[in-house]
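Peer 1: Predicted model and sequence follow; I will ask about them next.
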Amino acid sequence: MSTLEDPSRRPGPKTLGVAAIGYAFMGKAHSNAWRNVAAFFDVPAFEQKVLVGRDAAAVADAAAKYGWAESATDWRGVIARDDIDVVDICAPGWMHAEIAIAALEAGKHVLVEKPLANSLAEAEAMTAAAAKARGRGVQSMIGFNYRRVPALALARELIAEGRVGTVRHVRAAYLQDWLADAQAPMTWRLRAETAGSGALGDIASHAIDQVLFLLGEQVTEVTGRLHTFVDRRPGAAGLEEVTVDDAAWATLSLGSGGIASVEVSRVATGRKNSLTVEIYGDKGTILFDLENLNELGFLDATEPVREQGFRRILVNEPDHPYLAAWWPQGHIIGWEHTFTHQVRDFLLAIRDGTRPSPSFEEGLEVQRILNAVAESAAAKSALIQLAPAAAETEGA
């Protein structure tokens, strides 16, 4: 009997070779996820093959610390390798489009950090490449990791079950203070040519994605405002011009008739990494604060008024999203776990041949909204209307 005739002698599923591009903040967070995911979740076999960065000595040191078998400085050469099946892009946004498109065309599954790109045109090109690659069984996903916070995943379930009724009003705020000091130095994140935008693309993308994720809604109209509070910062050439925003505000009209307000800032003194979401419906309310990420506030307005009040749901029961894999109930998890959940979901989509979410199409929709906010701000808070998002088609 040949190997093909004897199922017991057939080769098992291929071990996926993974390459990560970028080893700084996000590269470290993603590497931690790759290093730990198989210890807690049943995922396809993979190997951390190579970590890519521009500084040979620094990336080699990072690779050794983060569990990668080797390091490299040429991402093009890594993508061309036959032993690489998955490319995880943690490089700055200005590099996303070139790397992602090249990887997809080479037949590699691609996970890319948010926002999808620095411009709408780049995001559209990436989405087209992803749709074409999908027809060959190549998967792609954008890393909006806060979708993998168990409390927010639970909030989405409660909203879908009708527990808050018709959503009327949403408030989403993402506030940080790492640029509150006017003497904080220049970085690539403060230059439009490398970052695309400031707080808008960096953290408003998260807040807007949560509105879309939690409600399953589309945005129909946008008004926005951008502001730079500190327009020059110390750099290598002395005081250098800041060419992106420090803060952004937006009002989003939703297809259902609801309204969402979004506020983000990098100069909100005292706020370290505060993503808050408030969902107000006619039957209830949901509250969330990333600085207490294991908790969800919930008010059931269908109860008698004298019994109404916010309950604190501690989201760490095995029945809650993702948590059966972790610690005994009552033991909290942290920010880094969201990246582990993200890698888990991406690997399962590759194994099962299912479309991962958020897809590049979903990332493009966020990019369209970010672009509309910028257009509105440039036109002094003019109302910008958005056409309906194009529907995703199977096998596109």
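Peer 2: Cool, the structure landed. These figures come from a predicted structure and were not determined experimentally. Numbering: from 1, shown residues only.

Peer 1: C-alpha only now, for contacts and for neighbours.
Peer 2: Will do.

Peer 1: got a list of what the closest residue to residue 74 other than its chain neighbours touches?
Peer 2: Distance criterion C-alpha to C-alpha, 6 or more residues apart in numbering; nearest residue to residue 74, sequence neighbours excluded, is residue 52 at 7.0 Å. Counting by C-alpha atoms under 8 Å, 6 or more residues apart in numbering, residue 52 makes contact with 19, 20, 21, 22, 23, 59, 71, 72, 73, 74, 75.

Peer 1: ok, now residue 266?
Peer 2: By C-alpha under 8 Å, 6+ apart, the residues touching residue 266 are 175, 176, 177, 178, 179, 180, 199, 246, 247.

Peer 1: Okay, strands next: where are they in the stretch 101-250 of the chain?
Peer 2: Under the criterion DSSP state E, counting those that start in this stretch, strands of the stretch 101-250 of the chain are mapped to 109-113, 140-143, 167-175, 219-227, 232-235, 238-241, 247-254.

Peer 1: For those, give me CSV that also has mean neighbour count and distance to residue 133.
Peer 2: Formatted as CSV, the strands of the stretch 101-250 of the chain follow (neighbours: other C-alpha atoms under 10 Å; distance: least, C-alpha to C-alpha, whole Å):
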stretch, mean neighbour count, distance to residue 133
strand 109-113, 24, 9
strand 140-143, 28, 9
strand 167-175, 21, 34
strand 219-227, 23, 27
strand 232-235, 17, 42
strand 238-241, 14, 40
strand 247-254, 23, 31
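
Peer 1: among those, which is nearest residue 311?
Peer 2: Nearest to residue 311, of all the strands of the stretch 101-250 of the chain, is strand 167-175, at 19.0 Å by C-alpha to C-alpha.

Peer 1: report the angle between the axes of the closest one and strand 247-254?
Peer 2: Interaxial angle of strand 167-175 relative to strand 247-254 (axes from the mean of the first three to the mean of the last three C-alpha atoms, to 10 degrees): 160 degrees.

Peer 1: what helices or strands is strand 167-175 leaning on?
Peer 2: Packing partners of strand 167-175 (3 or more C-alpha pairs under 8 Å, 6 or more residues apart in numbering; DSSP states H and E): helix 205-215, strand 259-265, strand 274-281.

Peer 1: Could you dump the ones you listed into JSON lines and include mean neighbour count and distance to residue 330?
Peer 2: Listed next are the helices and strands packed on strand 167-175 as JSON lines, based on neighbours: other C-alpha under 10 Å; distance: least, C-alpha to C-alpha, whole Å:
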{"stretch": "helix 205-215", "mean neighbour count": "22", "distance to residue 330": "25"}
{"stretch": "strand 259-265", "mean neighbour count": "23", "distance to residue 330": "32"}
{"stretch": "strand 274-281", "mean neighbour count": "21", "distance to residue 330": "23"}
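
Peer 1: adding another structure so you can compare the two:
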Amino acid sequence: MTSKQTLGVGMVGYAFMGQAHSQAWRTLNAAFDVPYAIDMAAICGRTEEKVRAAAEKYGWRSYETNWQALIERDDIGLIDICSPGGNHAEVAIAALNAGKHVLCEKPLANTVEEAREMVKAAEAAAANGVRAMVGFNYRRVPAAAFARKLVQEGKLGAIRHIRAVYLQDWIVDPEFPLVWRLRKEEAGSGALGDIGSHIVDLTQWITGQKIVGVSGLTETFIKERPLVADTQGLRGTGSSERGEVTVDDAALFVARLSGGAVATYEATRFATGRKNGLRIELNGEKGSLVFDLERLNELELYLTEDDNTTQGFRRILITEAEHPYMAAWWPAGHIIGWEHTFTHEAYDLVTAIAEGTDPSPTFAEGLQVQMVLDAVLKSAESGSSWVPVESPTG
């Protein structure tokens, strides 16, 4: 047996996303035949006690307390950025300039300007064989990938309507503390960037159409919250002091897409009772399909070609070996979960690195999503009825 080359991974961040990405790196070699043996070399975080505990719990063989040390290590060839958006640009650009491959969580950056600089660094690094990818993990849900295939094959015909929502409720309580996701300097925006970016990317990817213009509104329902005393994942406890919420709690917008479709988008963390309700419906000239993340092993499909006496939405169970990614897992009918999307993401990135190809979504694709988010904020802040989305290439 030929031994595989080792790829050392260093990860920045150890909270919610850090846990999810750790699961991916732990399971990649067991699930997929990839050209590299993954070495979970080091995890990085500012608080030594917490990052040490994370390293032990998640399976990293060492830890660092500053990301510069991570990049300087010779045993690390890939930097996985799971930290808040406020330092995505600084860490990614430094890593790329040092010749390290980069996986960066979404949204790519907090501003269009930062995202542009990251794209420049990625394009320069690519000339030397260094790869960069944005972590829009919902592309890696097998049902979503199969929906894209159905659209590409023309099963729905021309897409007319897109309806996309991402509904959560984890900050409904006004006493929930002022965590970093509620502060513009660290998060860039609120529900719009945190979860809205997912449905922007996913609908564009599935349909093959780009958003070319938007009209939006945002709202912040709770203006002040307790300052953070402690956090764990998405949960936290507050102190007696209070601070200002500087991002949106909810964002809604209408859009036109490049292929002629019209769309509505809603992203909110105030949909009481909804925990992780991402749902997309596409209506085409020949049929419709529905993807619901809370039933992520299924699609609903309606085709006008069916006999009208039995016509209706059918349920497709996405567990066959012929469905995207599923051959790596269990026999037909045995469902997978949310965490598998990150393993699929790692698989696609590592495969691209080995093949010397650009993984998707690229940083340029991440910039395009950032420009959509920026246009929505401009529309909401100015009250303008319509804001075109600029081309990432200017």
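Peer 2: Received, thanks. Since we're looking at a predicted model, the values are computed, not measured.

Peer 1: Give me the TM-score for this pair.
Peer 2: With the length set by TM-score structural alignment, normalised by the length of the second structure, the two chains reach a TM-score of 0.95; 382 aligned residues with a C-alpha RMSD of 1.4 Å.

Peer 1: circling back: between the contacts of residue 52 of the first structure, which is nearest residue 333 of the first structure?
Peer 2: Comparing the contacts of residue 52 of the first structure against residue 333 of the first structure with C-alpha to C-alpha places residue 23 closest, at 23.6 Å.

Peer 1: The closest one maps to what in the second structure?
Peer 2: The alignment partner of residue 23 of the first structure in the second structure, by TM-score structural alignment, is residue 14.

Peer 1: The top helix by length along the first structure vs the second structure, average offset?
Peer 2: Counting residues, the longest helix in the first structure under DSSP state H turns out to be helix 360-378. Here helix 360-378 of the first structure, set against the second structure after superposition, deviates by a mean of 0.3 Å using mean C-alpha distance after the TM-score superposition for the first structure.

Peer 1: ranking the contacts of residue 266 of the first structure by neighbours, who comes first?
Peer 2: Most neighbours among these, by other C-alpha atoms under 10 Å: residue 199, with 28 neighbours.

Peer 1: And it, how far from residue 307 of the first structure?
Peer 2: 41 Å (C-alpha to C-alpha, to the nearest Å).

Peer 1: How about residue 121 of the first structure?
Peer 2: 52 Å.

Peer 1: Between the two, tell me which one has more neighbours.
Peer 2: A side-by-side neighbour count of residue 121 of the first structure and residue 307, using other C-alpha under 10 Å, places residue 121 first with 14 against 10.

Peer 1: Show the contacting residues for the more buried one.
Peer 2: Neighbours of residue 121 of the first structure in contact, by C-alpha under 8 Å, 6+ apart: none.

Peer 1: what do we get in the second structure for it?
Peer 2: So, by TM-score structural alignment, residue 121 of the first structure is matched to residue 113.

Peer 1: same thing with residue 255 of the first structure?
Peer 2: Using TM-score structural alignment, residue 255 of the first structure pairs with residue 258 in the second structure.

Peer 1: wait, isn't that match in contact with residue 212?
Peer 2: Yes - judged on C-alpha atoms under 8 Å, residue 258 of the second structure makes contact with residue 212 at a distance of 6.0 Å.

Peer 1: Please enumerate the helices of the second structure.
Peer 2: Under the criterion DSSP H, the second structure contains helices at 16-31, 48-58, 67-72, 88-97, 112-126, 142-152, 184-187, 191, 197-207, 340-355, 363-382.

Peer 1: so the third one aligns onto which residues of the first structure?
Peer 2: Per the alignment by TM-score structural alignment, helix 67-72 of the second structure matches residues 75-80 in the first structure.

Peer 1: Stretch 293-303 of the second structure too?
Peer 2: Going by TM-score structural alignment: stretch 293-303 of the second structure matches residues 290-300.

Peer 1: Switch the contacts of residue 266 of the first structure over to JSON lines; also include distance to residue 337 of the first structure.
Peer 2: What follows is the contacts of residue 266 of the first structure, written out as JSON lines (distance: C-alpha to C-alpha, whole Å):
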{"residue": "175", "distance to residue 337 of the first structure": "21"}
{"residue": "176", "distance to residue 337 of the first structure": "21"}
{"residue": "177", "distance to residue 337 of the first structure": "23"}
{"residue": "178", "distance to residue 337 of the first structure": "23"}
{"residue": "179", "distance to residue 337 of the first structure": "26"}
{"residue": "180", "distance to residue 337 of the first structure": "28"}
{"residue": "199", "distance to residue 337 of the first structure": "24"}
{"residue": "246", "distance to residue 337 of the first structure": "28"}
{"residue": "247", "distance to residue 337 of the first structure": "28"}
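
Peer 1: mapped onto the second structure, which of those residues hold?
Peer 2: Retained in the second structure (both residues aligned by TM-score structural alignment, their matches' C-alpha atoms under 8 Å) from these: 175, 176, 177, 178, 179, 180, 199, 246, 247.

Peer 1: The last one and residue 87 of the first structure, how far apart?
Peer 2: With distances taken as C-alpha to C-alpha, residue 247 of the first structure is found 32 Å from residue 87 of the first structure.

Peer 1: For the aligned residue in the second structure for residue 105 of the first structure, list the residues it contacts.
Peer 2: Correspondence of residue 105 of the first structure to the second structure, assessed by TM-score structural alignment: residue 97. Listed by C-alpha under 8 Å, 6+ apart, the contact set of residue 97 of the second structure reads 121, 125.

Peer 1: about what we covered before: in the second structure, what residues pair with the longest helix of the first structure?
Peer 2: Counting by TM-score structural alignment, helix 360-378 of the first structure corresponds to 363-381 in the second structure.

Peer 1: in the matching stretch, what's buried?
Peer 2: Residues of stretch 363-381 of the second structure classed as buried by neighbour count (16 or more other C-alpha atoms under 10 Å): 363-380.

Peer 1: what residues does it touch?
Peer 2: For stretch 363-381 of the second structure, contacts defined as C-alpha under 8 Å, 6+ apart pick out 106-109, 111-112, 115-116, 118-119, 122, 132-134, 192-193, 197, 200-201, 211, 213-218, 253, 384-392.
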